[in-house]
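Trainee: One predicted model, sequence on top.
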Amino acid sequence: MSITITLRDVERHGSIRAAIIATCNEHDLYASGDLGGPTFATSGPGLGWSRQFDAMDYAGRALSDEYGAAGYIDAADGRMATLCDEGEIEWTDQSVVSLDDVTSAEILDADRDTLRNVQDAIDSQVVRPGNGWDDLDAIIEAMEDGEPRA
């Protein structure tokens, strides 16, 4: 199981994290982001009680019943949680988020902040790059050095 995001998704949503969450929201199979809203995030014994929920809490909520998502993707690192046969949550070792193939023209048309965001996500292995991303470092460096766009 995996999802694919595009450079356009990253541009439209402003970050890799937001693109992952938006892509998951478009599908019935996967969930991502902070699930449950304010009542889940602040429920507890008495007034003023709160807890700092994390990806494990949100994954448990997303996968909690037979009508829930098939997988929960942590937008911070791209790993997916699923329920094993015993009902325990299991996480993938690596990201399940792929960047769609891209052309040099698409990269050259993107803004520098978006490209830096994508580069950081590739370097930290939040996403797995498709074809065409090999020259991203060189293209960003050329843009920063003020070389004209080809």
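Mentor: Alright, I've got the coordinates. Numbering: from 1, shown residues only.

Trainee: From here on, just use CA atoms for contacts and neighbour counts.
Mentor: Fine.

Trainee: what are the ranges of the strands in the protein?
Mentor: Here the chain has its strands, by DSSP state E, at 3-5, 30-32, 71-73, 80-83, 89-91, 97-99, 128-129.

Trainee: got a markdown table for these, with distance to Asp109 and mean neighbour count too?
Mentor: Below are these laid out as a markdown table (distance: least, C-alpha to C-alpha, whole Å; neighbours: other C-alpha atoms under 10 Å):
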| stretch | distance to Asp109 | mean neighbour count |
| --- | --- | --- |
| strand 3-5 | 17 | 19 |
| strand 30-32 | 29 | 27 |
| strand 71-73 | 29 | 28 |
| strand 80-83 | 31 | 23 |
| strand 89-91 | 36 | 17 |
| strand 97-99 | 17 | 23 |
| strand 128-129 | 18 | 20 |
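
Trainee: another structure for you, compare them:
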Amino acid sequence: MDDALAPKRLAAGVVPRPQPRELRARLQQLRERADAIMNLTYRDFANTPHVPPFVWVGDGCSVAAGYVPCSGLFCPGCVGHGFGCRSFGVKYGLRLGGARVTKSWIDGRFRGEMGRICGGRYNYRLSHLACLSAAQVYCGAVQFGGDSAFF
């Protein structure tokens, strides 16, 4: 836009479009905010203010709910994973990074948080191992069956 005409266009209600460089900078800032949120523990994630433009709605462990043991226990981990898929994936949401490496990172964060949930809940070795085994089922499900919710 010509600098001499800019005041007249703004007065007439014509808003200049952001330039590609500005859009890339905004996208990078948004990606950095989403990365920071995804790197929170499930407890900190649960206390994070739900600010736009991120998609915060979720159904927890949607596929497994009611069918697999521990669906209630693992719900905080599932909510964080869902946030990642909706914010980074190409099927829904913001599309901040729809590559395979990004989905693998989100799935890895999910695996880590599932282990954290088990570690925070069970002190006895056998109970802890049983929890980790159940967590592996969830992790396998999102790793091998979750592509349709991301790509």
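Mentor: Right, received. Where do you want to start? These numbers were taken from a predicted model, which means no experiment stands behind them.

Trainee: Any idea what the TM-score is?
Mentor: With the length set by TM-score structural alignment, normalised by the length of structure 1, the two chains reach a TM-score of 0.25; 62 aligned residues with a C-alpha RMSD of 4.5 Å.

Trainee: rewinding a little: closest to Ile21 of structure 1 out of the strands of structure 1?
Mentor: Closest to Ile21 of structure 1 of the strands of structure 1 is strand 30-32 (C-alpha to C-alpha; 5.1 Å).

Trainee: For the closest one, which helices and strands make contact with it?
Mentor: When contacts are defined as 3 or more C-alpha pairs under 8 Å, 6 or more residues apart in numbering; DSSP states H and E, strand 30-32 of structure 1 sits against helix 16-25, strand 71-73.

Trainee: Show me which helix runs longest in structure 1.
Mentor: helix 112-123 (DSSP state H).

Trainee: My read is that Ser32 of structure 1 contacts Asn25, right?
Mentor: Yes - using C-alpha atoms under 8 Å, Ser32 of structure 1 is in contact with Asn25, at 7.4 Å.

Trainee: how close does Ala130 of structure 2 get to Cys75 of structure 2?
Mentor: Distance, Ala130 of structure 2 to Cys75 of structure 2, using C-alpha to C-alpha, to the nearest Å: 17 Å.

Trainee: Same drill for the two, tell me which one is more crowded.
Mentor: The neighbour count for Ala130 of structure 2 versus Cys75, taken as other C-alpha atoms under 10 Å, is higher for Cys75 (20 against 13).

Trainee: Burial check on the closest residue to Asp137 of structure 1 other than its chain neighbours, number of neighbours?
Mentor: Spatial nearest neighbour of Asp137 of structure 1, chain neighbours left out: Gln119 (7.3 Å); criterion: C-alpha to C-alpha, 6 or more residues apart in numbering. Under the neighbour criterion other C-alpha under 10 Å, Gln119 of structure 1 is assigned a count of 18.

Trainee: Give me the distance between Gln119 of structure 1 and Pro38 of structure 1.
Mentor: From Gln119 of structure 1 across to Pro38 of structure 1, the span is 33 Å (C-alpha to C-alpha).

Trainee: show me the contacts for Ser104 of structure 2.
Mentor: Listed by C-alpha atoms under 8 Å, 6 or more residues apart in numbering, the contact set of Ser104 of structure 2 reads Gln143.
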